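**Student:** Fold the stuff below for me.
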Amino acid sequence: MLLYSNSYYFLMYLHLVTVVPCIFLGAYLLFFRKGNALHKVLGKIYMLMMLITAIVSLFLPALVGLRQFLNHFGWIHLFSLLTLYSIPTAFTAIRRGNVRKHKIKMVMLYVGAIMIAGGFTLSFLVGICMVCFLDNYIITRFRESGIKNIDLFQKRIHV
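**Tutor:** Predicted structure coming up:
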């Protein structure tokens, strides 16, 4: 049974495919030698993937937290705006030779868009998985114990 349209699932997987490599790329770029050719190439890939992630996330409705604006956008979308602001300004800063500004923007981006937003989303999804597991566990135990009308019990849990 589909809970959302196929376009939602496509956007969700596209979002995941572009953001998950950024977790590792961003960490590598932050912690290892900077300024060499590898850093520059990986940095451009990282920036491009983060831009795609931010744009795609704007089309995904807020399922984490409350939907605040137009029944679509939530507080989590502020991290998309942070990304759409940070990437061009960080790129412009490094092109002009302002390494300090570039560094601040990229650290801000990694901490805000990947660690905070990603951590918040991941903890929300883990919570949903735990509730689903416990719900199925309880229902299975009641069936094993011989309760005939499990549907009434399910309705009480979900109401």
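**Student:** going forward, measure contacts between C-alpha atoms and count neighbours the same way
**Tutor:** Noted.
**Student:** Determine the longest helix present in this structure.
**Tutor:** helix 117-145 (DSSP state H).
**Student:** moving C-terminal of the helix or strand that contains His39, what's the next helix or strand?
**Tutor:** If you go by DSSP states H and E, His39 is part of helix 37-59. Next along the chain after helix 37-59, taking DSSP H and E as the criterion, comes strand 67-69.
**Student:** Please spell out which residues along that next one are buried.
**Tutor:** Buried residues in strand 67-69, counted by 16 or more other CA atoms under 10 Å: none are found.
**Student:** With stretch 110-120 instead?
**Tutor:** Within stretch 110-120, the residues scored as buried using 16+ other CA under 10 Å are Tyr110, Gly112, Ala113, Ile114, Ala117, Gly118.
**Student:** From the opening residue of it to its closing one, how far?
**Tutor:** 14 Å (CA to CA, to the nearest Å).
**Student:** How far does it sit from its chain's centre?
**Tutor:** 8 Å (CA atoms, centre = their mean, to the nearest Å).
**Student:** same deal with stretch 29-38?
**Tutor:** Taking mean C-alpha positions (CA atoms, centre = their mean), stretch 29-38 and its chain are 25 Å apart.
**Student:** same check, this time on stretch 128-138
**Tutor:** 22 Å.
**Student:** next one: stretch 70-90
**Tutor:** On CA atoms, centre = their mean, the centre of stretch 70-90 falls 12 Å from the chain's centre.
**Student:** neighbouring contacts of it?
**Tutor:** 47, 50-51, 54-55, 57-58, 60-62, 64-68, 101-103, 105-106, 109, 112-113, 117 (CA atoms under 8 Å, 6 or more residues apart in numbering).
**Student:** Next, the structure of the following sequence, for comparison with the previous one:
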Amino acid sequence: MTLDPLTAAAPAVQLHVAAVVVAIAFTPVQWLARRGGRVHRVSGRIWIATMVVVALSSMFIHQLRLWGPFSPIHLLSAGTLVGLAYALGQARRGNIRAHRRAMTIIVAGALVGAGVFTLAPGRILHAVLSGP
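**Tutor:** Have a look, this model is predicted:
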């Protein structure tokens, strides 16, 4: 393992990875905290803020270019922003079932699904984990 590919990457990539690490760290906190409790609400705000940073920073990453400077990841990022707003709105309305469903979809798609994609050969995190 080497951090050289990440330290050589563009600042948007570095910010994106840092925010992802924070979001991943807070995900189990959300799952284990009492729903609706102080820890769940505070860590949820942190998680949502970091996921907004994840999604927005990805808009400045253009390594894959399928449609001009954009790729399917940019669609996922836009969907993540919409999903976060929806999930937060549902929690505020007291529709916890819809909130939980939306957050599960966001975790599965934006963290797990996209995370697996970033480990593909030729991607920066693949180079970080596979070493020189």
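**Student:** out of the buried residues of stretch 110-120 of the first structure, which one sits closest to Phe153 of the first structure?
**Tutor:** Among these, Gly118 lies closest to Phe153 of the first structure (CA to CA), at 34.9 Å.
**Student:** Please pull up the equivalent of the closest one in the second structure.
**Tutor:** Aligned by TM-score structural alignment, Gly118 of the first structure pairs with Gly115 of the second structure.
**Student:** same deal with Pro61 of the first structure?
**Tutor:** Pro61 of the first structure maps onto His62 in the second structure, by TM-score structural alignment.
**Student:** neighbours of the residue lying closest to that match once chain neighbours are set aside, just the number please.
**Tutor:** Of all residues not flanking His62 of the second structure in the chain, Pro69 sits nearest, at 5.7 Å (CA to CA, 6 or more residues apart in numbering). Residues lying near Pro69 of the second structure (other CA atoms under 10 Å) number 13.
**Student:** and if you look at Cys132 of the first structure?
**Tutor:** 12.
**Student:** hang on, the earlier thing: please indicate which of the contacts of stretch 70-90 of the first structure are buried?
**Tutor:** 47, 50-51, 54-55, 57-58, 60-62, 64, 102, 105-106, 109, 112-113, 117.
**Student:** just checking, what packs against the helix holding His39 of the first structure?
**Tutor:** In this structure, helix 37-59 of the first structure makes packing contacts with helix 6-31, helix 77-95, judged by 3 or more CA pairs under 8 Å, 6 or more residues apart in numbering; DSSP states H and E.
**Student:** Assign Gly35 of the first structure to helix, strand or coil.
**Tutor:** Assigned by DSSP: H, G, I helix; E, B strand; the rest coil, the conformation of Gly35 of the first structure is coil.
**Student:** What is the equivalent residue in the second structure for Phe73 of the first structure?
**Tutor:** Using TM-score structural alignment, Phe73 of the first structure sits opposite Phe70 in the second structure.
**Student:** what's the distance between that match and Gly36 of the second structure?
**Tutor:** From Phe70 of the second structure to Gly36 of the second structure the distance is 38 Å (CA to CA).
**Student:** quick one, which of these two is more surrounded?
**Tutor:** Phe70 (16 against 12).
**Student:** quick one on the thing from earlier: show me which positions of the longest helix of the first structure end up buried.
**Tutor:** Ala117, Gly118, Thr121, Ile139.
**Student:** Please apply the same query to stretch 37-56 of the second structure.
**Tutor:** Quick answer for stretch 37-56 of the second structure (16+ other CA under 10 Å): His40, Ser43, Gly44, Trp47, Ile48, Thr50, Met51, Val52, Val53, Val54, Ala55, Leu56.
**Student:** Contacts for that stretch, please.
**Tutor:** In contact with stretch 37-56 of the second structure (CA under 8 Å, 6+ apart) are residues 15-17, 19-20, 22-23, 26-27, 29-30, 33-34, 77-78, 80-81, 84.
**Student:** residue nearest the centroid of the first structure?
**Tutor:** Gly118 (4.4 Å; CA atoms, centre = their mean).
**Student:** Next up, the contacts around it.
**Tutor:** Contacts of Gly118 of the first structure (CA under 8 Å, 6+ apart): none.
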